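Trainee: Quick one: sequence and predicted model below, then my questions.
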Amino acid sequence: MTTYPQPTTFPQGAGFQDGVWTQTLTPRAQTEGRAALFLDRDGVVVEEAHYLHKTEDVQLTPNAGETIKAANARGVPVILVTNQAGIGYGYFGWDDFVAVQTRILSDLNASGAHIDGVFACPFHEKAQGVYAAVDHFARKPNPGMLTLASQIMGVDLAKSWIVGDRSLDLQAGKNAGLVGGIHVWTGHGSKDGERAAALGVADYAFSASPATNLGDARSLISILL
């Protein structure tokens, strides 16, 4: 059995499944069978900070809290799904990740919003040691983090949506069988070709829509979910 690095202290509801971070903050009875709103973290919920690992660099994107709060009010589980190659590269560790997550959740709580689940994948083909993996099942654009969320939280993927700043976020949603995704202009979203690639993920079974940021996506999300 592979032994993976661990944080000094596990926060509420946190653990690992095959090296992938899993954290549930809401009882399954409240998420079972519901359509979920999956959110990429860096560049969507918080401003892109290039391997974010310092609490002082945490800054919510415009009106992110209001959008999440609106989903909370409708009983839509909000779930973060984040690639964390920085851990795999050895740039920072799980204690740094926990500290940043604690700050993000605190800042969202201050705006009356909450997150129901958090899934993070440290695996990458260029990672070190145990995190070195080619095409890992949980690393977006693969659907592993979303399918884990369905297994653990019971959310209905076939009714769910994802918001991301990269085409790989929407591709992960498509690969997981979601209804559709929203591409935002924040983070990596404004890079050349990124929007076109993200919207190009759409087909007859998966919708793709544009938005300026997560706050701007609020009205669209309220219609879709």
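Mentor: Here it is on my side, so go on. Numbers count the residues shown, from 1 in each chain.

Trainee: from here on, contacts and neighbour counts on C-alpha atoms
Mentor: Noted.

Trainee: Strands of the chain, start to end?
Mentor: 14-17, 20-24, 37-39, 78-83, 117-121, 161-164, 180-184, 207-211 (DSSP state E).

Trainee: would you turn those into TSV with mean neighbour count and distance to L108?
Mentor: Output for the strands of the chain, formatted as TSV (neighbours: other CA atoms under 10 Å; distance: least, CA to CA, whole Å):
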stretch	mean neighbour count	distance to L108
strand 14-17	14	18
strand 20-24	21	16
strand 37-39	25	14
strand 78-83	25	12
strand 117-121	24	13
strand 161-164	29	17
strand 180-184	28	19
strand 207-211	19	21
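
Trainee: this is the comparison structure:
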Amino acid sequence: MKLIILDRDGVINEDSDAFIKSVEEWIPIPGSLEAMARLYKAGYTLAIATNQSGIARGYYTVATLEAMHAKLQHLLAAHGAEVAYIAYCPHLGEDHCECRKPKPGMMLSIAQHFDIDPTQTLVIGDSLRDWQAAAAVGAGYVQVRTGKGERTLADGKLPADIPVFDNLADYTDSLLGAYTA
């Protein structure tokens, strides 16, 4: 199995420091859905690991989050693709849970779900905590510039050897070649 674990906000959809609080605010980054479909059609299994502390903050409900994910799945289905598993952490940092990135809980949950060694997975993210969660389980990591990506790169805390791409579509072109499926 070829498993890619994607962060959500800033990698798949537009991010906001004010949180994505509704289905209407959940807007795909141009080219991200097409990139996911290309990966899916090339034999990759797609999963998502996303911190969603807006739930604990009372900004939106689990039902709203599930509606956002239903929108994602619906839009992907139109491209002939799907996300096989979505893990999310509804907690605040001060809750000291094991699932909130940078802790590895969601990565381990996804690996367990698919019965795969997490070192055989690739994580695509836009923040230091995405890389930290990937590194904690020995997964490969790719950084994108979208979302919080530029800010993360500017702070200089990521290792210098991390591959960096403009966005998910740019990474997909690099991996699969710049053809259209």
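Mentor: Sure, I can see it. Note that the coordinates shown come from a computational prediction; the quantities given were computed from them, not determined experimentally.

Trainee: Let's have the strands of the first structure in JSON lines, adding distance to G65 of the first structure.
Mentor: Converted to JSON lines, these look like this (distance: least, CA to CA, whole Å):
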{"stretch": "strand 14-17", "distance to G65 of the first structure": "22"}
{"stretch": "strand 20-24", "distance to G65 of the first structure": "19"}
{"stretch": "strand 37-39", "distance to G65 of the first structure": "12"}
{"stretch": "strand 78-83", "distance to G65 of the first structure": "11"}
{"stretch": "strand 117-121", "distance to G65 of the first structure": "15"}
{"stretch": "strand 161-164", "distance to G65 of the first structure": "14"}
{"stretch": "strand 180-184", "distance to G65 of the first structure": "15"}
{"stretch": "strand 207-211", "distance to G65 of the first structure": "16"}
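
Trainee: and H50 of the first structure, which of those strands is closest to it?
Mentor: strand 78-83 (12.3 Å; CA to CA).

Trainee: Just tell me the aligned range of that closest one in the second structure.
Mentor: Mapping strand 78-83 of the first structure onto the second structure (TM-score structural alignment) gives residues 46-51.

Trainee: what's the mean distance for the matching stretch versus the first structure?
Mentor: Stretch 46-51 of the second structure: mean distance to aligned residues in the first structure after superposition is 0.3 Å, counting by mean CA distance after the TM-score superposition for the first structure.

Trainee: buried residues in the biggest helix by length in the first structure?
Mentor: Ranked by residue count, the top helix of the first structure under DSSP state H comes out as helix 94-110. Under the neighbour-count criterion of 16 or more other CA atoms under 10 Å, helix 94-110 of the first structure has W94, D96, F97, V98, V100, Q101, R103, I104, D107, L108 buried.

Trainee: which of these sit farthest apart?
Mentor: W94 and L108 (20.7 Å).

Trainee: re the thing from before, may I see the buried residues of helix 94-110 of the first structure arranged in TSV, with distance to D192 of the first structure as well?
Mentor: Below are the buried residues of helix 94-110 of the first structure laid out as TSV (distance: CA to CA, whole Å):
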residue	distance to D192 of the first structure
W94	32
D96	31
F97	29
V98	32
V100	29
Q101	29
R103	31
I104	28
D107	31
L108	30
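
Trainee: hang on, the earlier thing: for the longest helix of the first structure, name the packing helices and strands.
Mentor: Judged by 3 or more CA pairs under 8 Å, 6 or more residues apart in numbering; DSSP states H and E, helix 94-110 of the first structure is in contact with no other helix or strand.

Trainee: I'd like to check the angle between it and strand 117-121, please.
Mentor: 150 degrees (axes from the mean of the first three to the mean of the last three CA atoms, to 10 degrees).

Trainee: tell me the angle helix 94-110 of the first structure makes with strand 20-24.
Mentor: 30 degrees.

Trainee: With the second structure overlaid, report how far helix 94-110 of the first structure is off on average.
Mentor: Helix 94-110 of the first structure sits 1.2 Å off on average (mean CA distance after the TM-score superposition for the first structure).

Trainee: Provide the aligned range in the second structure for that helix.
Mentor: Counting by TM-score structural alignment, helix 94-110 of the first structure sits on residues 62-78 of the second structure.

Trainee: What of stretch 60-69 of the first structure?
Mentor: Taking TM-score structural alignment, stretch 60-69 of the first structure hits residues 28-37 over in the second structure.

Trainee: Only the buried residues of that stretch, if you could.
Mentor: P28, I29, S32, L33, E34, A35, M36, A37.

Trainee: give me the number of residues near A158 of the first structure?
Mentor: A158 of the first structure: 16 surrounding residues under other CA atoms under 10 Å.

Trainee: Without its sequence neighbours, what residue ends up closest to the residue most central in space within the first structure?
Mentor: Centroid check for the first structure by CA atoms, centre = their mean gives V81 as the closest residue, at 2.3 Å. Spatially, and ignoring its direct neighbours in sequence, V81 of the first structure is nearest to F119 (4.9 Å; CA to CA, 6 or more residues apart in numbering).

Trainee: For that neighbour, which residues are in contact?
Mentor: By CA atoms under 8 Å, 6 or more residues apart in numbering, the contact list for F119 of the first structure reads V20, W21, T22, Q23, I79, L80, V81, T82, M145, A149.

Trainee: any idea what it aligns with in the second structure?
Mentor: Using TM-score structural alignment, F119 of the first structure sits opposite A87 in the second structure.

Trainee: Need the contact partners of stretch 46-64 of the second structure.
Mentor: 3-9, 19, 21-23, 36, 40, 82-92, 100-101, 106-107, 110.
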